[in-house]
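Enquirer: Starting from these lines, generate the structure:
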Amino acid sequence: MASAAEQMAANISLSSFSKATELKKRLWFTLGALVLFRFLSYVPMPGIDPRAMASLFATQRGGVLDFFNTFSGGSLERMSIIALGVMPYITASIVVQLGATLYQPWLALKKEGETGRKKLNQYTRYLTVLLTTIQGYWIAVGLESLGASQGIAAVVEPGMLFRVAATISLVGGTLFLMWIGEQITSRGIGNGISLIIMAGIVATLPRALAQLFEGGRTGTMDPLMIATIVFLAIGLVLFICFVERAQRRVLVQYPKRQTARGAMQQERSHLPLKINIAGVIPPIFASSLLLMPLTVLQMAGSKSSPDSGDWLITVSTFLQHGSPLYLALYGLGIAFFCFFYSAVQFNSEETAENLKRHGGFIPGIRPGKATENYFDYLVSRITTVGAAYLVLICLIPEILFSQAGVPFYLGGTSLLIVVNVTMDTVAQIQSHLIAHQYGDLIKKAKLKSGRRR
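Expert: Next up, the predicted model:
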């Protein structure tokens, strides 16, 4: 059932949107920042031969590089200055969030409010610089060694000068993207970092769809299979929208309070718990952990001796996309990270303590430890449903990828990110329109009260 705010947003007319000048400025700023991001994805890193780089990247298909290339909008394939995208920043944010839960000094900062949050954000930026520096230098060294082993001169002049220049370029590109994301969050619409990731994924979708329909035109794919894939993708999007909006509303009551007329009134509210508390973090972590060994094996295969080639081929076969072992490990990894990250995101002890401090309680549950245990039990049941949902969404595209040759860009993780970010952005636009409508009502009320005088 839609909330009152959603019903009000549905009744907002186009005329109110045309009058919302601040919202239009925010939308234009967000659009301009995303266009700048796409321009930067075509700026090559110094010392790289673009044509040789395309040939070299083609030899590493199916590894973790292909996974991160999807999130960077093809920047990694072209080895642009933003090849790493915002993934180092996301990794740093996750590490800081985990540290703020497990590390006592950071936990104390988290409880300080706005001041502590700014301090933790500063730690996130420092960690982003460190991670980007390490990954940038590793990529520079890897390009030199991989190009030499494959006989492809992707690096024009290998050496320490190239490594330093490549590392500085990648660090600068990632930090600039991080700054753009923060500017979108403060001056635009939606979460800037999430919008940048979504823009990278959406940028690769036209090529994936073109490959899909080209297969139907040339006869390499059955038209019935293509229609089935399209309808299944639409069904997955609708299913994601339904589950992401689903909530378990926990009834919370507060003691009776005396109103202005002297009557006693008992307040009630609801604590909403999302079915998918962990979001898109579990598929990203599980994919990275599974694809990393395959990429290492691919890079080590060129340097290995002929005797060790057999077991490398065997391991690569078992871990390739669509294999039963890969699907089983992928599903288990998603379920594990779903429970782990849900426990990090929702602190049952802190929630129970806050309710007790403000006099709130759950009917039939004693405040304090009993409420904490109830929240643990409730979150465990909800996370079970959320984990099953994520496993289903992510495994169906993987099976299609292996059986029907669907492009990798149409993965379940990509669909989750695109749908979640779109829903959050639309919700923020509705909030701005509702606030603008409230402002007009207040102005009209003031004018009417002034006329009566």
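
Enquirer: going forward, measure contacts and count neighbours with C-alpha atoms only.
Expert: Will do.

Enquirer: and the gap between Glu244 and Ala233?
Expert: 16 Å (Cα to Cα, to the nearest Å).

Enquirer: just checking, what packs against the lengthiest helix in the chain?
Expert: Secondary structure of the chain per DSSP state H: the longest helix is helix 412-452. Using 3 or more Cα pairs under 8 Å, 6 or more residues apart in numbering; DSSP states H and E as the contact test, the elements touching helix 412-452 are helix 4-10, helix 14-19, helix 21-40, helix 192-218, helix 223-245, helix 369-404.

Enquirer: do that again at 7 Å, thanks
Expert: Applying 3 or more Cα pairs under 7 Å, 6 or more residues apart in numbering; DSSP states H and E, one finds that helix 412-452 contacts helix 192-218, helix 369-404.

Enquirer: Please give the structure of this sequence too, so both can be compared:
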Amino acid sequence: MFETFKNAWKIADLRKKILYTIMVIAVVRLGSVALPVPFLDPSSLQSMVNQTGSMLGYIDILTGGAFANATIFALSITPYINASIIINLLTIAIPPLERLSKEGEEGRRKLNKITRYTALGLAVALSVAYYFLLKRQGALLYTGGFAGIFSAIVIITAFTAGAMLIIWLGEQIDKKGIGNGISLIIFAGIVSRGKQLVSAIIAYFKLAAQGEWKFYIYIPLILVLAVVIIGFVVMMTEAERRVPVQYAKRVVGRKMYGGQSSFIPIKVNMSGVLPIIFASSIISIPGTIKAFFDTDASTWWGKFLSIFDYNSLAYAIIYFLLIMAFNYFYVAVQYNPLEIANNLRKNNGTIPGIRAGKPTVDFITRILSKVTLIGALFLAVIAVCPIGISAATGMNIALGGTSILIVVGVSLEVVRSLEAQMMMRHHKGFLE
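Expert: This next block holds a predicted model:
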């Protein structure tokens, strides 16, 4: 990886793209920590956001701390992510959107435009919800009269404008920088919280010096386990099942086409971190309700919500099962064995030893089921592992499975992008 960046830095064009990407990310981080929205005092919100297992804490991780600080980029790319997920799912259910997704570059451009408008609507809705949350927590300087109305308009407009600005900055990275802009912004936000991990390690070492000797054993073991998990994530992210395909020969005029062998790559981790994001959002709702309404733990309702506490066994089991279910759902929506088999038939391709038609569909379905199971188990284990470690050691693991998956995935994506651009620039071509 470091060798790739070193070689890319030697190329003037790539060096400009890298510097441009770094500059945009620096602007995003500046807006996330140093540009507070006026008429707000977010100090009263900190304890609620930092509560373990709360959905607000999960959103704060994705925004790189901007949510808890109530800065201009408090919503970060959350509206755009939600809009992208909604539009991707609707392309399966709504025929006009499905046709747009199959119209090539022009169709993708229209879908992107629809996604941006959807993100704008979600940004307004989330800004309003965030305003009322801040009002309930007593973080507003003005709540009544003309001053209250004016401050509400300013706060909601600032949050919405910040969300749309950060989406625009991500698109600028796509056009003029390196890698996927939205992914890099999430990556920067997660990495920026690394200082909290360092602070936690220092605090545990201080506890060990005060007589808690177990932390002298736990901390090295957890660091080694983190390295092993990162290596495992890299391996599973790159892993794929290759289904061999043989194309029949055909004569067109005086030329013969086809006859070559290829394969259909089926990635083990086909759905990325989306199942974890869906599962985290749903299972965090009870904890968020508990924090909102200050439920008494002695009541039936309080006992029920306590089942979903972050370190409980029930939470880990439900979280595990939800990730498995969402992974199967996402793969079922995105991959249609019948469509793959029809495309093979149209291009005179067959899987060796498997007849065309229904046998091909059944064979691809079996392969997808096995690969999906492995991918679902991988995501579930990575996500639940920090919960198990926290329960066993009593330590709060700041870097969760979702964060590791995002950081590793984005890093690999950037390296692949740099390698592809360097290969394109060093290709001699047909005239040399």
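
Enquirer: picking that back up, dump the helices and strands packed on helix 412-452 of structure 1 into TSV; add mean neighbour count as well.
Expert: Compiled in TSV, those are given as follows (neighbours: other Cα atoms under 10 Å):
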stretch	mean neighbour count
helix 192-218	18
helix 369-404	18
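
Enquirer: Just put those in CSV and tack on distance to Phe71 of structure 1.
Expert: Shown next, in CSV, are those (distance: least, Cα to Cα, whole Å):
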stretch, distance to Phe71 of structure 1
helix 192-218, 5
helix 369-404, 16
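
Enquirer: Please identify which of those helices is closest to Leu294 of structure 1.
Expert: helix 369-404 (16.1 Å; Cα to Cα).

Enquirer: Mean per-residue distance, the closest one versus structure 2.
Expert: Compared with structure 2 after fitting, helix 369-404 of structure 1 deviates on average by 1.4 Å (mean Cα distance after the TM-score superposition for structure 1).

Enquirer: Which position in structure 1 pairs with Ser369 of structure 2?
Expert: Ser369 of structure 2 maps onto Ser380 of structure 1 when the alignment is built from TM-score structural alignment.

Enquirer: Pull up the gap between Ala233 of structure 1 and Leu205 of structure 1, please.
Expert: 13 Å.

Enquirer: Same check on Glu182 of structure 1?
Expert: 25 Å.

Enquirer: for Ala227 of structure 1, same thing?
Expert: 17 Å.

Enquirer: element containing Ser284 of structure 2, please.
Expert: Taking DSSP states H and E as the criterion, Ser284 of structure 2 maps to helix 274-293.

Enquirer: roughly how far is that helix from the heart of the chain?
Expert: Chain-centre distance of helix 274-293 of structure 2: 16 Å, with Cα atoms, centre = their mean, to the nearest Å.

Enquirer: Superpose on structure 1 and give me the mean offset of it.
Expert: Mean for helix 274-293 of structure 2 is 0.9 Å (mean Cα distance after the TM-score superposition for structure 1).

Enquirer: Could you do stretch 111-126 of structure 2 as well?
Expert: Stretch 111-126 of structure 2 sits 1.0 Å off on average (mean Cα distance after the TM-score superposition for structure 1).

Enquirer: May I see the buried residues of the following helix or strand past the helix holding Ser284 of structure 2?
Expert: Scanning forward in sequence from helix 274-293 of structure 2 by DSSP H and E, the next helix or strand is helix 300-306. By neighbour count on 16 or more other Cα atoms under 10 Å, the buried set for helix 300-306 of structure 2 is 305-306.

Enquirer: what about stretch 173-192 of structure 2, start to end distance?
Expert: 19 Å.

Enquirer: Could you tell me where it falls in structure 1?
Expert: Going by TM-score structural alignment: stretch 173-192 of structure 2 matches residues 184-203.

Enquirer: can you give me the offset of that stretch from its chain's centre?
Expert: So, by Cα atoms, centre = their mean, the centroid of stretch 184-203 of structure 1 is 10 Å from its chain's centroid.

Enquirer: what does that stretch contact?
Expert: Residues outside stretch 184-203 of structure 1 that contact it (Cα atoms under 7 Å, 6 or more residues apart in numbering) are 26-27, 29-30, 34, 70-73, 181-182, 414, 417-418, 421, 424-425, 428.

Enquirer: Check stretch 338-347 of structure 2 too.
Expert: 350, 357, 360-361.

Enquirer: Let's see that with 8 Å instead.
Expert: With Cα atoms under 8 Å, 6 or more residues apart in numbering as the test, stretch 338-347 of structure 2 has contacts from 247, 350, 356-357, 360-361.

Enquirer: I'd like to know how far the alignment partner in structure 2 of Lys24 of structure 1 sits from Gly170 of structure 2.
Expert: Under the alignment (TM-score structural alignment), Lys24 of structure 1 maps onto Arg15 of structure 2. For Arg15 of structure 2, the distance to Gly170 of structure 2 (Cα to Cα) stands at 19 Å.

Enquirer: neighbour-wise, which of these two wins?
Expert: Gly170 (24 against 18; other Cα atoms under 10 Å).

Enquirer: Can you tell me the element the counterpart of Met324 of structure 2 in structure 1 falls in?
Expert: Counting by TM-score structural alignment, Met324 of structure 2 corresponds to Ala335 in structure 1. Using DSSP H and E, Ala335 of structure 1 falls within helix 324-345.

Enquirer: residues in structure 2 matched by the next helix or strand after that helix, start to end?
Expert: Using DSSP H and E, the helix or strand that follows helix 324-345 of structure 1 in sequence is helix 348-357. Mapped onto structure 2 using TM-score structural alignment, helix 348-357 of structure 1 spans residues 337-346.

Enquirer: re the thing from before, in structure 1, what range does the helix holding Ser284 of structure 2 match?
Expert: So helix 274-293 of structure 2 sits over residues 281-300 in structure 1, by TM-score structural alignment.

Enquirer: Understood, closing this out.
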